[in-house]
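Enquirer: Test case, fold it:
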Amino acid sequence: MEQSARPKVFDIELLGDSHELVYYPGSTIEGNVVIELTTPLRPIQGIKVVLGGIVFTNWEQRKETHGTVYKITFSEEETALDDITVEVSIRRDHTAVDAAPQQLVGLPTGKHTFPFTIQLSPDLTLPSSFESPFGYIRYTLTAGICTPELRQFYYTSAVKPVPICSNIDVNLPTYTLPITKSKEETAMRCLCCASGPITMTVTTDRSGYCSGESIAITVITENFSNRQLGSLQADLKQIVRYHGEPTTLHGRYVRNAYTRSKDVITSVSTVIQSIKGAPDWSNKLMCIPVIVPTISNSQIVQVAYTLDVFLEIHNASNLHTEIPIVIGTIPYKGPTAANAVDLGYTSDTSPVYNDDENYGDLHYAPIYSYVKNYQFAPAEADSEASYVNHAITSDRISLI
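Expert: Below is the predicted model of the structure:
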């Protein structure tokens, strides 16, 4: 059967403002397939819309063996979301209908819009959308015109990225409890004479946060040595781990994982003016910018965060401790369940990473939610008002 001329426009439109379109398990994706024809389209069976997701990694490493340098490519792929397919059939009046008609229908010249709806199950455990030069997690909608012969796609160039994030609720008890870590260092006066210890105790108000919220950091230092203390610094760091298919080199397995060096997302620091027994930092706030949520439910791409705290000691090794931090997507509601979160959105843009090398294909640049107007109040204040006035906002990453 002879094919008709290709449509002038064949596109997918998602309903809603562009900066609002962040989806989660349980969300409903609504949109339109838009077709514009300059010549009539021969009779077709209908239109098929498919939502799918993949995780993909790919990177190169060089290894030298007996003076010869080899370039090894690691790559792997897994399914993030099994295809969800909806079929839109067409009436003779060229409008959409859920049930398949008894006859084939052609489309005349002009613009045609066909709505569709896809429901994401709340039971899905989906890794959040992610993009980098070494791997990505992508969800896409693909639309195609379906012919009667085996109901195959006749024209399939309509592809739309869909940002999807995990449901990570930072109100769960696992994430609302404070975390405390201590570190001790004994400074040396000379080769074999030790002075008193220097201790640093770090406490965070909880372990789970959303972008836009603030980590409240309390640090107590005790100096029983003759060393002078310098600055105190806290860094929020991101660790991304990629996995690739095993590759052999001369019959031996080589490393099949690549961990990106820790990137500092944000920092706070101060010069120590220590009074023994008193906090050097008492609920020092570190605001979390727009960043990728924690990803732990993929086998080949994982994203984790740590709060690294450093205490500078003059003429001695610095003290350092790490606290694991989870970045979630359902914001903190405060000490009582009555503190509702007002949902709102903005189109402001902020970079997620520090340098251009961290970006993959910006056509798939994800949108992430963040909390707007977050206000912190110490637990002992038990102030409900401090947690009411924050709103969810979404932000698309952009190059610096």
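Enquirer: from here on, contacts and neighbour counts on C-alpha atoms
Expert: Noted.
Enquirer: element containing the closest residue to residue 156 other than its chain neighbours, please.
Expert: Here the nearest residue to residue 156 in space, its sequence neighbours aside, is residue 144; by CA to CA, 6 or more residues apart in numbering that works out to 4.5 Å. Element membership for residue 144 (DSSP states H and E) is strand 135-146.
Enquirer: Tell me the helix or strand right after that strand.
Expert: Secondary structure here is assigned by DSSP H and E; on that basis, the next helix or strand after strand 135-146 toward the C-terminus is strand 153-161.
Enquirer: what's that following strand packed up against?
Expert: Of the remaining helices and strands, those touching strand 153-161 by 3 or more CA pairs under 8 Å, 6 or more residues apart in numbering; DSSP states H and E are strand 9-14, strand 135-146.
Enquirer: Can you name every helix or strand that the last one contacts?
Expert: Applying 3+ CA pairs under 8 Å, 6+ apart, one finds that strand 135-146 makes contact with strand 9-14, strand 46-65, strand 130-132, strand 153-161.
Enquirer: tell me the angle of that strand relative to strand 153-161?
Expert: Interaxial angle, strand 135-146 versus strand 153-161 (axes from the mean of the first three to the mean of the last three CA atoms, to 10 degrees): 140 degrees.
Enquirer: what's around the nearest residue to residue 201 once chain neighbours are set aside, how many residues?
Expert: By the measure of CA to CA, 6+ apart, the closest residue to residue 201 outside its immediate chain neighbours is residue 182, 4.2 Å from it. Burial of residue 182 is recorded as 16 neighbouring residues (other CA atoms under 10 Å).
Enquirer: Then residue 83?
Expert: For residue 83, the number of neighbouring residues by other CA under 10 Å comes to 14.
Enquirer: Now the element after the strand or helix carrying it, going C-ward?
Expert: Under DSSP H and E, the secondary-structure element containing residue 83 is strand 68-90. Once strand 68-90 ends, the next helix or strand along the chain (criterion: DSSP H and E) is strand 96-97.
Enquirer: The structure of the following sequence is requested for comparison with the preceding one:
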Amino acid sequence: MPQKGKSLDLIIDNNHQSDGYYCSGDVVSGHISLKISEATTVKAIKVLLKGYAQVSWMHKWSRCSEERKHLSLSKTLLASTGQDLILHSGMYVIPFELQLPQSPLVSSFSGKHGHVFYMVQAVLKTPFHENHRVCRELCILNPIDVNMPSLISPVSQTCKKMIGSWIFTSGPISLSVSIDRQGYCRGESIPICALIENLSSRLVVPKAVIYQIQTYMAKGKKKIIKQVVASASGNVVPSDCSSRWNGNALKIPPVSPSILNSDILKVEYLLAVIVQIPGAKNLEVLLPLVISTDGRSSHSFDTSIMDMSLLYPMFTLPDVAEAPPSYAEVVLEEQFEDHSPPAYQPQPDWLLDGPAYNQQFRLQPPPSYSEIYPNEH
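Expert: Coordinates of the predicted model:
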């Protein structure tokens, strides 16, 4: 609380980055504004820079929580040296500079069960009184090099399943998907090559989804949150037909960047291409993504199908069955009337140029969540 006759404020320079964030090695500058109405004895004026990661959630009847300190810097701007330091009434403006460490920092983030936050704090110390403090939030981003060799190689995967059983088997459905690389920046579009072969007796519908996976870890337990940040649905693929897409794009919205360097909080992304099958479990291909903040890189698009396991370890989600769509969702009303399949369309435009989920983010996830409860230790 402000002390009588004193007013303390902290202003951070806003001319560092157009996006208002700081990275490792950057200098955080600004000034402390102190207004006093009468002569005051001051012990010290300091500026602090702190950063923490915290996670917390309820597990059965107990709370799981952890905290990590990621940053702690301090600088004394004004201090008494043996004698009382007396400031007369008036306005004092004290500039400051603090350099962030060169080592990588964990990006700022706010999620359902945890967050990573940084703050700059001004502290006024006076004799016989509680310290006067004022804080300002600082946004930190850890830039990820999406041009690393492990992130610029094409990846692909193929999966297949039979529909029905025994004498009622109607035929297989297969899905092959490839993308040109795994590392992308916000605002870039992911060119997807996919081939669906539907040799079953059912009508199927393709869908492309970008998932954000938040993983919170505390006391040997995990809490996982899965949510959709962008999606697009395609046209019906009739029985005994195939559809191919070459380079259709799904745009990445302005989501939080991947967080891979914290031991209690992770943010990861998956591209899922799904074939929705009425009356059966969906067929899907999951390809991991690493999303960085900004900057664009030029890559040639390779449509060749490669073995994903040679390039990147398989990322699997907890096996949660998804309810199949109803017949009315995949069959047009006219088709329902005459029971006739639609004409074959070799190049349906099923991937959108823009994000299906277009809410603006400020390093925060979308508001709706679907929770997954994996096997907990």
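Enquirer: hang on, the earlier thing: wait, which of the helices and strands packed on strand 153-161 of structure 1 is closest to residue 223 of structure 1?
Expert: strand 135-146 (45.5 Å; CA to CA).
Enquirer: How about the residue in structure 2 that sits furthest from its center?
Expert: The C-alpha centroid of structure 2 is most remote from residue 83, which lies 52.3 Å away (CA atoms, centre = their mean).
Enquirer: Check the gap between the equivalent of residue 12 of structure 2 over in structure 1 and residue 30 of structure 1 for me.
Expert: Counting by TM-score structural alignment, residue 12 of structure 2 corresponds to residue 14 in structure 1. Here residue 14 of structure 1 is placed at a distance of 6 Å from residue 30 of structure 1 (CA to CA, to the nearest Å).
Enquirer: Compare neighbour counts for these two and give me the winner.
Expert: residue 14 (18 against 14).
Enquirer: From start to finish, how long is stretch 177-188 of structure 2 in a straight line?
Expert: Across its full length, stretch 177-188 of structure 2 reaches 19 Å end to end, with CA to CA as the criterion.
Enquirer: Give me the range in structure 1 that that stretch lines up against.
Expert: Alignment note (TM-score structural alignment): stretch 177-188 of structure 2 is matched to residues 202-213 of structure 1.
Enquirer: show me what contacts the residue most central in space within structure 1?
Expert: Relative to the mean C-alpha position of structure 1, the nearest C-alpha, by CA atoms, centre = their mean, is the one of residue 292, at 2.7 Å. Contacts of residue 292 of structure 1 were listed using CA atoms under 8 Å, 6 or more residues apart in numbering, and they are 128, 130, 303, 327, 352, 368.
Enquirer: what about 10 Å?
Expert: For residue 292 of structure 1, the contacting residues are 128-131, 165, 210-211, 238, 303-305, 327-329, 352-353, 366-369, 397, taking CA atoms under 10 Å, 6 or more residues apart in numbering as the criterion.
Enquirer: which position in structure 2 aligns with it?
Expert: Match for residue 292 of structure 1 (TM-score structural alignment): residue 256.
Enquirer: just to revisit the earlier point, put together CSV for the helices and strands packed on strand 135-146 of structure 1, with distance to residue 317 of structure 1 on each row.
Expert: Shown next, in CSV, are those (distance: least, CA to CA, whole Å):
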stretch, distance to residue 317 of structure 1
strand 9-14, 55
strand 46-65, 33
strand 130-132, 35
strand 153-161, 48
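Enquirer: Could you pick out the longest helix of structure 2?
Expert: Looking across structure 2 with DSSP state H, the single longest helix is helix 333-338.
Enquirer: Show me how far the helix or strand that comes right after that helix is from its chain's centre.
Expert: Tracing the chain C-terminally past helix 333-338 of structure 2 and defining elements by DSSP H and E, one meets strand 370-372 next. On the basis of CA atoms, centre = their mean, to the nearest Å, strand 370-372 of structure 2 is displaced by 16 Å from the centre of the chain it belongs to.
Enquirer: buried residues in strand 370-372 of structure 2?
Expert: With burial defined by 16 or more other CA atoms under 10 Å, not one residue of strand 370-372 of structure 2 is counted as buried.
Enquirer: just to revisit the earlier point, the strand holding residue 144 of structure 1: average distance to aligned residues in structure 2?
Expert: After superposition onto structure 2, the average distance of strand 135-146 of structure 1 to its aligned residues comes to 1.5 Å, using mean CA distance after the TM-score superposition for structure 1.
Enquirer: got the angle between that strand and strand 68-90?
Expert: Strand 135-146 of structure 1 and strand 68-90 meet at an angle of 40 degrees, taking the same axes, to 10 degrees as the criterion.
Enquirer: where's stretch 321-339 of structure 1 relative to the chain centroid, distance-wise?
Expert: From the chain centre to the centre of stretch 321-339 of structure 1 is a distance of 16 Å (CA atoms, centre = their mean).
Enquirer: repeat for stretch 2-19 of structure 2
Expert: 29 Å.
Enquirer: What range does stretch 169-183 of structure 1 cover in structure 2?
Expert: The aligned range for stretch 169-183 of structure 1 in structure 2 is 145-159, by TM-score structural alignment.
Enquirer: And the strands in the stretch 201-350 of structure 2?
Expert: In the stretch 201-350 of structure 2, strands defined by DSSP state E, counting those that start in this stretch lie at 205-218, 221-233, 241-251, 265-276, 283-292, listed in chain order.
Enquirer: So which of the ones you listed is nearest residue 71 of structure 2?
Expert: For these, distance to residue 71 of structure 2 was read as CA to CA. The smallest value, 16.0 Å, belongs to strand 265-276.
Enquirer: how big is the offset of that closest one relative to structure 1?
Expert: When structure 1 is overlaid, strand 265-276 of structure 2 sits 1.1 Å from its aligned residues on average, using mean CA distance after the TM-score superposition for structure 1.
Enquirer: Relative to structure 1, which residues correspond to that strand?
Expert: Alignment of strand 265-276 of structure 2 against structure 1: residues 301-312, by TM-score structural alignment.
Enquirer: related to what we said a few turns ago, any idea how far the strand holding residue 83 of structure 1 is from the chain center?
Expert: Using CA atoms, centre = their mean, the mean C-alpha position of strand 68-90 of structure 1 is found 18 Å from that of the whole chain.
Enquirer: How about stretch 205-219 of structure 1?
Expert: The chain centre lies 18 Å from the centre of stretch 205-219 of structure 1; the measure is CA atoms, centre = their mean.
Enquirer: Other residues contacting the helix or strand hosting the residue nearest to residue 201 of structure 1?
Expert: Element membership for residue 182 of structure 1 (DSSP H and E) is strand 179-188. Applying CA under 10 Å, 6+ apart, the contact partners of strand 179-188 of structure 1 are 193-207, 217-227, 311, 313-325.
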